[in-house]
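Asker: From the sequence below, what's the structure:
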Amino acid sequence: MKSRFSVRRQLLKWLLLPLLILIAVDSTILYRISLHFLRKAFDHALYETAYDVSQILIQDRLNNAQLELKPEVRDMLLSSQQDVMYYSVYDQQGHFMGGDHALPYLKPLSGQHKTLYYGAGQVSGHDVRVVSMPVVIATEEGNAPVRIQVAETRNQRQHLASQILLGILIPQLLLLLVAVLLMWFGIGRGLRPLWDLHAALAQRTPRDLSPVQLTQVPEEVSMLVESINQLMQQVQRLLESQNRFIADAAHQLRTPLAGVMAQTELAQYETNPDALQKSLGNIAISTERLVHMVNQLLILARAEPEVMQAIQMHVLDLRALAQHVTGDLISLALPRNIDLGFESELAHAWVLGDATSLEEMLSNLVDNAIRYSDEGGRVTVSLLRDGESFVLSVEDDGPGIPEDEREKVFERFHRVIGTKQPGSGLGLAIVLEIAQVHGATIQMQDATPEGGLRISLRFADHGADAPVITG
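Answerer: Sure, this is the predicted structure:
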């Protein structure tokens, strides 16, 4: 048993994955943008502090003081609720000149010797953000360039970064939850026509094959409804065909069966040996006709288009098949001294078809030609190429069929008035059914100006798909 799955859940999973990716990308972008502006704000505040420190140190230096901040000034400038701040002064060669010795010299990169720059460092095992700015101070030798560094631990930065991350993720997750709920109900609403279709089919009886009628059907569901309606029509045609076949068979079999029963009852009360022998002969003839009709009915049932569609066709050699069928039917021609032959200059004639059906079709054509030909007549089966097609013909020199009857003879149980030969009227109906399934066209014409009949069937050439013959 095949496992069942929910279309709603499948659609939700397919939509949820790209939505998660989109939210993850969006959150990452928002987080990085927020961190960028957060870093710029903290760096600017750090620069302001460094600038204030530099101005005080320069002023104190002018008063011949050391490069050290007074405790009260340090507490005012380098104080923070969550972070620890440091400062230091180095000359251009990186020699310590004052401040916190724990704050190492942040060596400038190429091109940064005369500019302000930021960097990262460590003080007492803690990560710090450092700003280094160039200033000029007075010395005994004159004005000298130095670098004043101010550092700050990252506690507040990291705390705010975490708050920003939560501030981004929580709304995004809420948005995701709302989107999933909306998709769940939206998909359910979109699948509502499928439930309507299910309800419409579940309420039907097995005999109700009328088209399914639904209003406001979306395009995707309308294609399914159209396919179901087409299937309904095919089943309807199949049932009609079967019912027609059963009715025709019952009607056509009733008379010969009644005749066999009547002759059998008559023979039971017959005491004269010669009359009894005659009755038994009549029973045999009637039984033979009945068997022939039953066989024709069975062949016709197999030739129905709905049945033939289930048969897998193959590329086969129509020449070999026609030659084989013609040879098998010579036994029917011999008692009437009919010259039955096969003519073809082709080595092969590859067509697409079912061998059994094509043999039955050709057998019916040849059998009809033999039945309706005069004794000592001639029946010829021929095969030739005509452009991109193969033409299979059965020709006889019998009385032929009037032009006004040629379309009717393909109807079931139709027989030409005045025909003396017994038959079921199914032979050409079988030929038509099989030819149509194989995509072949039928043409009926006089064999010669003097009379006779030629029935030709035109098949498409499938030589490109022919099997490779070795040896």
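
Asker: CA only for contacts and neighbour counts going forward, please
Answerer: Will do.

Asker: Pull the residues that contact stretch 435-446.
Answerer: Applying C-alpha atoms under 8 Å, 6 or more residues apart in numbering, the external contacts of stretch 435-446 come out as 305, 308-309, 352-353, 361, 400, 406, 432, 452-460.

Asker: swap that for stretch 198-216, sorry
Answerer: D196, L197, V225, I228, N229, M232, Q233, V235, Q236.

Asker: Which of these has the largest number of neighbours?
Answerer: In terms of neighbours by other C-alpha atoms under 10 Å, the contacts of stretch 198-216 top out with V225 at 19 neighbours.

Asker: Relative to P218, how far out is that residue?
Answerer: In this view, V225 and P218 are 10 Å apart by C-alpha to C-alpha, to the nearest Å.

Asker: residues in contact with the lengthiest strand in the chain?
Answerer: Ranked by residue count and defined by DSSP state E, the top strand of the chain is strand 126-139. Applying C-alpha under 8 Å, 6+ apart, the external contacts of strand 126-139 come out as 43, 46-47, 50, 54, 58, 61-62, 106, 113-122, 143-154.

Asker: And the helices in this structure, which stretches?
Answerer: Applying DSSP state H to the chain gives helices spanning 7-62, 71-77, 155-190, 192-202, 219-268, 273-302, 305-308, 318-328, 330-333, 355-372, 427-437.

Asker: Which of those helices has the highest mean neighbour count?
Answerer: helix 427-437 (a mean of 22; mean count of other C-alpha atoms under 10 Å).

Asker: Might you calculate how far it sits from the centre of the chain?
Answerer: In this view, helix 427-437 has its centroid 35 Å away from the chain centroid, taken as C-alpha atoms, centre = their mean, to the nearest Å.

Asker: quick one: that helix to helix 355-372, angle?
Answerer: Computed with axes from the mean of the first three to the mean of the last three C-alpha atoms, to 10 degrees, the direction of helix 427-437 lies at 150 degrees from that of helix 355-372.

Asker: contacting residues around stretch 20-32?
Answerer: Contact with stretch 20-32 is made by I164, L165, I168, L169, Q172, L176, as judged by C-alpha under 8 Å, 6+ apart.

Asker: The structure of the following sequence is requested for comparison with the preceding one:
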Amino acid sequence: MISIRTRILAPTLLLMIVGSLTLAWLAVRDSHREIENVYDAQLVQAARLLQGVLQQAPPQRDWPALQEALETALNRSGQGILSHPYEMNLAFQIWAADQSLLVRSETAPVIEDVPAPGLHDLMYQGQDWCGVLLEDKTLGIRIWVGERDDLRQDLIQKIVHHTLLPMLLGLPVLTLLIWALLGWGLRPLQRLARQLRNRPHSSLDPLPDEPQPPELEPMRSALDHLLEQLRAMLDRERRFIADAAHELRTPLAILDIHVRNAQQASDPQERAEALAFLQQGVGRMTRIASQLLTMARLEPGIQENRALNLTELMREELAELTPLALRKDVELVLDSTDDCQLNSEPASLSIMLQNLISNALAFSPAGSEVRVHLSRHSASQMRMQVLDQGPGVSEEALQRLCDRFYSAHNPEGAGLGLAIVEMICRRLGLTLNFANRPQGGFCVEVLIPVGGS
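Answerer: Alright, predicted model coming up:
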């Protein structure tokens, strides 16, 4: 996996280099054109200065002396205090009105056909020249001033190089500065990674509450939330293991005794009795294991809420438990005034109904009934009641019904059914109540918000 520094720095540098080179190319192109225009303007200016000098000269001009003076004045590049490396090396020519040559500097090209007035380029002996021709009809002369294009291009290249060189030299320096600044910007992330790396492997404590950049606060919050979830998961795992070890230790010891009794039985009747006790113990352990697994499955976030019809769900659960009720000779009755629509977890509600109805069947005498009643308690709540005709519960046992592994007068029970019901009610925001019925029997009441959990 590419590092964050590289993922940020590589595109940034690529964009900076490409952008800088593109801007430099555009600047060079525009600068070259502008410098050409500047030099052309200087040619025009030099031609006009030469025209002004000729206008002030006496009518009878000494052209050889004038040529010498002009060459001395115009071609002193690199001489004297006022010399400059960007001076133009000018050449000049002057023709009379009849196109006869009056004056020509030694370096000027030979122009046989006098060009029209204005800027123009020409080639002489394989060398390009840039020049301007100015016509003075008053004096009856034509003045041409020009310079070699290669000398002009050398000067332009020097100017361009002096312009580009600082930028080219600055790119590596700028790259190093960006690298250093990026490292400084990523330092909080490196510090957070170091904290995580140096933590003990078994530590699930929240990260140190130190000031973090706004970009890292969501990451630290997410890590703290994840650590909290891991801690809760480990707590549930430890609790599950402790519950299983606590509850299964004694039944396993009893099963071992029954197995030994069956092996040592002297007659078939004793062996059958020991095997019956063994079968009963296996059944109880199966119920305990099932209830423990049910509790383990009821973890936050496993189920998802969805719209459901509670009346239909209750009807399905009663139909599923009907064979158990028939075996115990108990009648199951659903008493619902209307359909109840809500948004909740179907699986959790099904487990709750199964445990409540199974618990009621366990304490119901033969020939009795277990009634499940659903009615509206208020504008925002529905009331579900599971009513049986059993012996009821003592006041002392009433306070412990939801304790784990507590079974009131039911040796076959695992003592987890109502604990699971309480867990589901607490998770879904339901209200759970227990009461002995005045006419005999027991009532479990659950108040369900109509708006869902």
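
Asker: buried sites along the longest strand of the first structure?
Answerer: V128, R129, V130, V131, S132, M133, P134, V135, I137 (16 or more other C-alpha atoms under 10 Å).

Asker: Check the gap between the fourth one and L266 of the first structure for me.
Answerer: Looking back up the chat, that one is V131 of the first structure. From V131 of the first structure to L266 of the first structure the distance is 130 Å (C-alpha to C-alpha).

Asker: what's around S79 of the first structure, how many residues?
Answerer: With neighbours defined by other C-alpha under 10 Å, the count for S79 of the first structure comes to 14.

Asker: Under the alignment, what does L164 of the second structure map to in the first structure?
Answerer: Aligned by TM-score structural alignment, L164 of the second structure pairs with L169 of the first structure.

Asker: so who does its match touch?
Answerer: By C-alpha under 8 Å, 6+ apart, the neighbours of L169 of the first structure are S27.

Asker: Distance of it relative to H462 of the first structure?
Answerer: For L169 of the first structure, the distance to H462 of the first structure - C-alpha to C-alpha - is 66 Å.

Asker: just A440 of the first structure next, same as before
Answerer: Here the criterion is C-alpha to C-alpha. By it, A440 of the first structure lies 13 Å from H462 of the first structure.

Asker: Please apply the same query to L365 of the first structure.
Answerer: For L365 of the first structure, the distance to H462 of the first structure - C-alpha to C-alpha - is 23 Å.

Asker: before we move on, what about T153 of the first structure?
Answerer: Counting by C-alpha to C-alpha, the separation of T153 of the first structure from H462 of the first structure is 85 Å.

Asker: Which one's more surrounded, those two?
Answerer: T153 (22 against 17).

Asker: Now do the same contact list for that one.
Answerer: D83, V84, M85, H126, D127, V128, R129.

Asker: hmm, try it at 6 Å
Answerer: Taking C-alpha atoms under 6 Å, 6 or more residues apart in numbering, we find T153 of the first structure in contact with D83, V84, D127, V128.

Asker: Please work out how many residues are found near the first one.
Answerer: Residues within reach of D83 of the first structure, counting by other C-alpha under 10 Å, total 15.

Asker: ok, and the closest non-adjacent residue to it?
Answerer: Spatial nearest neighbour of D83 of the first structure, chain neighbours left out: T153 (5.3 Å); criterion: C-alpha to C-alpha, 6 or more residues apart in numbering.

Asker: Not counting its neighbours along the chain, what's nearest L191 of the first structure?
Answerer: R8 (7.9 Å).

Asker: Closest one to V315 of the first structure out of the contacts of T153 of the first structure, please.
Answerer: D127 (81.9 Å; C-alpha to C-alpha).

Asker: what residue of the second structure takes the place of Q158 of the first structure?
Answerer: Taking TM-score structural alignment, the alignment pairs Q158 of the first structure with Q153 from the second structure.

Asker: again, but for L239 of the first structure
Answerer: The pairwise alignment with the second structure assigns L239 of the first structure to L234, based on TM-score structural alignment.

Asker: What is the burial count for P206 of the second structure?
Answerer: Residues lying near P206 of the second structure (other C-alpha under 10 Å) number 14.

Asker: That one matches what in the first structure?
Answerer: By TM-score structural alignment, P206 of the second structure lines up with P211.

Asker: Tell me the spacing between that match and L194 of the first structure.
Answerer: Taking C-alpha to C-alpha, one finds P211 of the first structure at 16 Å from L194 of the first structure.

Asker: With L209 of the first structure instead?
Answerer: Taking C-alpha to C-alpha, one finds L209 of the first structure at 19 Å from L194 of the first structure.

Asker: same deal with L290 of the first structure?
Answerer: Applying C-alpha to C-alpha, the value for L290 of the first structure to L194 of the first structure is 52 Å.

Asker: Kindly report the same for E405 of the first structure.
Answerer: Applying C-alpha to C-alpha, one obtains 52 Å for the distance of E405 of the first structure from L194 of the first structure.

Asker: go on, E220 of the first structure?
Answerer: From E220 of the first structure over to L194 of the first structure the distance is 10 Å, taken as C-alpha to C-alpha.

Asker: shared neighbours of these two, which are they?
Answerer: Counting by C-alpha under 6 Å, 6+ apart, nothing touches both E220 of the first structure and L194.
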